[in-house]
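K.L.:
no sequence on hand, only this structure:
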């Protein structure tokens, strides 16, 4: 089995969490996002411990797109865009958590539950690095996903 098609324990955990969220009113999108936030906060702590110091916000987002994304999904973000006013769009054309999801309408409707954990991962990692942000996801065609990061300025 090649590395690209390998199901890793994190992916299995994610699938189980989403399955529970689809069938259980207790585990909803907010709880999945919260779990992701906690995990992202801890993961980036280990990744950035001896990493580079960031000179600006864009440099920090590049770290998220390359190193953080690579550690979690074994690939980098395909595209990073910004309006240079605190809004960043991270595009993953083959998002790992959506690769095995069918293009059926029922899955497209349930897709927010498939990406909420990752929104939390990104938000938690940014919080640990000192950036408060709102992270949302947009899925227009499976398995591509765009994550929008809107930095909250005080």
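P.N.:
Looks like it came in fine. A quick note: this is a predicted structure, and the numbers were derived from the prediction, not measured.
K.L.:
can we go C-alpha only for contacts and neighbour counts from here?
P.N.:
OK.
K.L.:
scan the chain for its longest helix.
P.N.:
The single longest helix within the chain, with elements called by DSSP state H, is helix 105-128.
K.L.:
got another one to weigh against that:
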């Protein structure tokens, strides 16, 4: 299904503008990086802030690793025209990362490595919603379409 967009839906480079929800998904996926940056900014409380959200350092390092594709995606948004093939594939990378995140969370809960906390359930739900959004949103799909980003 091809959706028609108005000229206001395109930026100055002729690219379809990314929806606000996409930025929210990237921040959700890079949440460990965001927390790490916030902890680094508050030097006196950095260790206690990280320990509050990540009592197990292994979970913290896993979160940093799973946040790398989102952090790279943030950088890649400015280079959609320069690297069109990479950009078009990045939606799949982000979806695979969310699937991996959900799988890691599920395995950790199943093995009893992590408590079934409301925060874990909340973030798992957000990750599932983000995966659905990345996969099903037509405008976002069009933003990753090379024909729509020819500029």
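P.N.:
Yep, that arrived. Just so you know, these numbers come straight off a predicted model, no measurement behind them.
K.L.:
what's the TM-score for these two chains?
P.N.:
For this chain pair, the superposition-based TM-score is 0.31 by TM-score structural alignment, normalised by the length of the second structure; 73 aligned residues with a Cα RMSD of 4.9 Å.
K.L.:
so for the helix or strand that the longest helix of the first structure is followed by, what gets flagged as buried?
P.N.:
Sequence-wise, the next helix or strand downstream of helix 105-128 of the first structure (DSSP states H and E) is strand 133-138. Buried positions in strand 133-138 of the first structure, judged by neighbour count with 16 or more other Cα atoms under 10 Å: 133-137.
K.L.:
next: stretch 106-120 of the first structure.
P.N.:
Result for stretch 106-120 of the first structure [16+ other Cα under 10 Å]: buried residues 108, 111-120.
K.L.:
hmm, back to that, quick check, nearest of the buried residues of strand 133-138 of the first structure to residue 127 of the first structure?
P.N.:
Of all the buried residues of strand 133-138 of the first structure, residue 127 of the first structure sits closest to residue 133, with 7.5 Å by Cα to Cα.
K.L.:
test my guess that that closest one contacts residue 126.
P.N.:
Yes - at 7.3 Å, residue 133 of the first structure and residue 126 qualify as touching, with contact defined as Cα atoms under 8 Å.
K.L.:
helices and strands around the helix or strand hosting residue 128 of the second structure, which ones?
P.N.:
Per DSSP H and E: residue 128 of the second structure is located in helix 118-136. Applying 3 or more Cα pairs under 8 Å, 6 or more residues apart in numbering; DSSP states H and E, one finds that helix 118-136 of the second structure contacts helix 20-29, helix 84-110, helix 138-143.
K.L.:
quick one: residues contacting residue 57 of the second structure.
P.N.:
By Cα atoms under 8 Å, 6 or more residues apart in numbering, the contact list for residue 57 of the second structure is empty.
K.L.:
relative to residue 104 of the second structure, how far out is it?
P.N.:
Using Cα to Cα, to the nearest Å, residue 57 of the second structure is found at 15 Å from residue 104 of the second structure.
K.L.:
and the helix holding residue 128 of the second structure with helix 84-110, angle?
P.N.:
Following axes from the mean of the first three to the mean of the last three Cα atoms, to 10 degrees, one obtains 150 degrees for the angle between helix 118-136 of the second structure and helix 84-110.
K.L.:
no further questions, thank you.
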